[in-house]
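[1] Quick one, fold the following:
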Amino acid sequence: MVKRIAPLAVFLTLISWALVNGELLQPALSNPQSSSEEEESSGSFEDYDRPGQRSDRGSRGSCKPQNGIFFTALIPESNSARSVSRNPRLWFYIPESTNVSGEVGWKHEQDDDFKRDNFEFTTASGIVSLQIPPITDEQLTTNEIYDWYFKIYCNPEKSDHIYVNGSVRVVPMPTELNNQLEAGLALEWNDYKEHLLWFDTLTALAELRLEADTPNLQIHWENLLKKLGLENLAKFPINGDLGVIQNQAEFSHESE
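    Just a heads-up that it's a prediction; the model follows:
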């Protein structure tokens, strides 16, 4: 006689097997990387919260933007991000206005006074970069935080200006990237991106676009800015380095 197994017993056996193998109530994942992408897009480029002003929305007089998009530093909302460069390059959107001259200042977070340089503009509005310190003979120190500001005067009298400020934390080169360099392999923008080095990622990608822009690079640029909620700036041209024409380095208190 063949022994019949009750349907309930079969059902319980299948349930037990599914629990053991972790296959019960597992939803289908249409994109297995969605969780990591969501984590990255939620601000993984952010460093410690620092005092600062990412955008000058109080633009007035001759500084008022014609297109309604304000002077903006391309930085996270925390006002701070990381770089492995001891002369990090900062990026900004400069609106269409009468840009006459500017001033950049930087200091160690524990110092009271800023060292600053004044300069005249040599590039048009759009996305521009500025290195700190502007002169490469001077470098920032690794494992330290530096505050910076960037001020633009919109008329010769310097009665109207726009202003943004933030911080950069200089960090050591990650071991993986250092090994890659020692092996003679160039670092790409996405290498920096994987290590959450915002300023280096942005600089490397911008330099690629300046050399030979492609639709694919434009998409990467837009997605990168979107992570910080700055996608409205992706359409503007990248005009490269501002440069310092009048190097008048001096120490002073920051003035907005």
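[2] From now on I want contacts and neighbour counts done on CA atoms only, so please keep to that.
    Noted.
[3] In the stretch 1-150 of the chain, what residue spans correspond to strands?
    72-73, 80-83, 89-94, 101-108, 114-120, 126-131, 144-153 (DSSP state E, counting those that start in this stretch).
[4] tell me the angle the last one makes with strand 126-131.
    Put simply, strand 144-153 runs at 130 degrees to strand 126-131, going by axes from the mean of the first three to the mean of the last three Cα atoms, to 10 degrees.
[5] for comparison, sequence B:
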Amino acid sequence: MARSRIDAQPGFWARVVFATGAVISAALLFAGLAEARPRKALSPGAARSRQVSQQQGPPPGYTPPPDRGTPPSTHTTGSRGSCFRHSDRPPLAALVGQGHLSWTISDRPTIWIYNPYTQAEAVKAELVLQAESGDRELYRGTFPLGQAPGIQGIPWPAALAPTEVGQVYRWYVDISCEGMAGAGGLASGSGAGASVPASLTGLVERVSGPPGLGGADQAGAGLGAIARYGQSHLWYDMVTALAQLRLASPGEPELARLWRELLGDEANVGLGFLAEAVLLGEVGAD
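    Take a look at the predicted model:
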């Protein structure tokens, strides 16, 4: 049988094989370059937003513990102190859950307050801790005032023993402005200085937490742990953990939104008037 013209052409199949190999090599080289091409880095804000959005768990929300009696007010209470109320700022207020005793699983919980008074407007800020049973005083000391009004955390004093499970503690915060009544900007809504007590009180009970959930004083918590704090009535741990996240990422809009929603929960928290207040962070007690 006669050979075909193609078969008769010397080197034809060699050229076909070479061309095919060249095409395959080029395709593989292009794919390798595409894989090796560096991806555009996310901005710090976008990276934090992705990290927050990828955290597992339901959105944080607070469920108060069972009501055991008349709770302390979240607003200014007591009769000690001599500070004036600012007409353009919220009053001295405790960041505690609405209408109920607040719980913690932390050995050393942080007490959060909104303090409208600065170093230029007050002379002393004092923390007092008592055992609720018998009103026995456990601690009395001062803590520093900020250079600006805002939300500040007062850690459990290092000189005081850790909290004990089953124990209820009452705390007091007193701001003294004695001798500083002439400070500028202090006025009532009518324009004349009106003295109001600068004193707060609150309750915290140490309880046993759910298995596998540590207190906010032990390690940084993600949104999943924060949601579990809220579901387990652990206000002090919840607000501390969320505040720590916000302080670590002050420009993160998702964390700011969650903070506003938590404080603005009128049924369970009732602190919407502080949702936009500056978060100053924690200060040490003497």
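[6] In JSON lines: the strands of the stretch 1-150 of the first structure, plus mean neighbour count and distance to Pro237 of the first structure.
    Shown next, in JSON lines, are the strands of the stretch 1-150 of the first structure (neighbours: other Cα atoms under 10 Å; distance: least, Cα to Cα, whole Å):
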{"stretch": "strand 72-73", "mean neighbour count": "24", "distance to Pro237 of the first structure": "14"}
{"stretch": "strand 80-83", "mean neighbour count": "24", "distance to Pro237 of the first structure": "23"}
{"stretch": "strand 89-94", "mean neighbour count": "22", "distance to Pro237 of the first structure": "10"}
{"stretch": "strand 101-108", "mean neighbour count": "22", "distance to Pro237 of the first structure": "20"}
{"stretch": "strand 114-120", "mean neighbour count": "20", "distance to Pro237 of the first structure": "20"}
{"stretch": "strand 126-131", "mean neighbour count": "21", "distance to Pro237 of the first structure": "5"}
{"stretch": "strand 144-153", "mean neighbour count": "20", "distance to Pro237 of the first structure": "19"}
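[7] Can you lay out the ones you listed as TSV showing distance to Glu188 of the first structure?
    What follows is the strands of the stretch 1-150 of the first structure, written out as TSV (distance: least, Cα to Cα, whole Å):
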stretch	distance to Glu188 of the first structure
strand 72-73	23
strand 80-83	14
strand 89-94	16
strand 101-108	28
strand 114-120	31
strand 126-131	19
strand 144-153	25
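[8] out of those, nearest to Phe251 of the first structure?
    Taking Cα to Cα, strand 114-120 is the member of those nearest to Phe251 of the first structure, at 4.4 Å.
[9] how far does the closest one sit from the chain's center?
    22 Å (Cα atoms, centre = their mean, to the nearest Å).
[10] Quick check: the most centrally placed residue in the second structure vs Thr74 of the second structure, distance?
    The C-alpha lying nearest the average C-alpha coordinate of the second structure belongs to Ala243 (Cα atoms, centre = their mean; 1.6 Å). To Thr74 of the second structure, Ala243 of the second structure is 18 Å away according to Cα to Cα, to the nearest Å.
[11] what about the counterpart of the residue nearest to the centre of the second structure in the first structure, which SS state?
    Residue correspondence, TM-score structural alignment: Ala243 of the second structure in this structure matches Ala206 in the first structure. Put simply, Ala206 of the first structure is helix when judged by DSSP: H, G, I helix; E, B strand; the rest coil.
[12] Leaving out the residues flanking it, which one is nearest to Ala206 of the first structure?
    Distances taken as Cα to Cα, 6 or more residues apart in numbering place Ile238 nearest to Ala206 of the first structure, at 7.2 Å, with adjacent residues excluded.
[13] The second structure: which residue goes with that neighbour?
    Ile238 of the first structure maps onto Leu279 in the second structure, by TM-score structural alignment.
[14] Count the neighbours of its match for me.
    Burial measure for Leu279 of the second structure: 19 neighbouring residues, criterion other Cα atoms under 10 Å.
[15] Quick check: the gap between it and Asn115 of the second structure.
    Taken as Cα to Cα, the span from Leu279 of the second structure to Asn115 of the second structure is 11 Å.
[16] okay, and the common contacts of the two?
    150-152 (Cα atoms under 8 Å, 6 or more residues apart in numbering).
[17] hang on, the earlier thing: does the match of Ala243 of the second structure touch Asp241 like I think?
    No: contact criterion Cα atoms under 8 Å: Ala206 of the first structure and Asp241 do not qualify, at 10.6 Å.
[18] Setting the sequence-adjacent residues aside, check what's closest to Tyr146 of the first structure.
    His108 (4.4 Å).
[19] Quick check: the aligned residue for the one you found in the second structure?
    Match for His108 of the first structure (TM-score structural alignment): Ala131.
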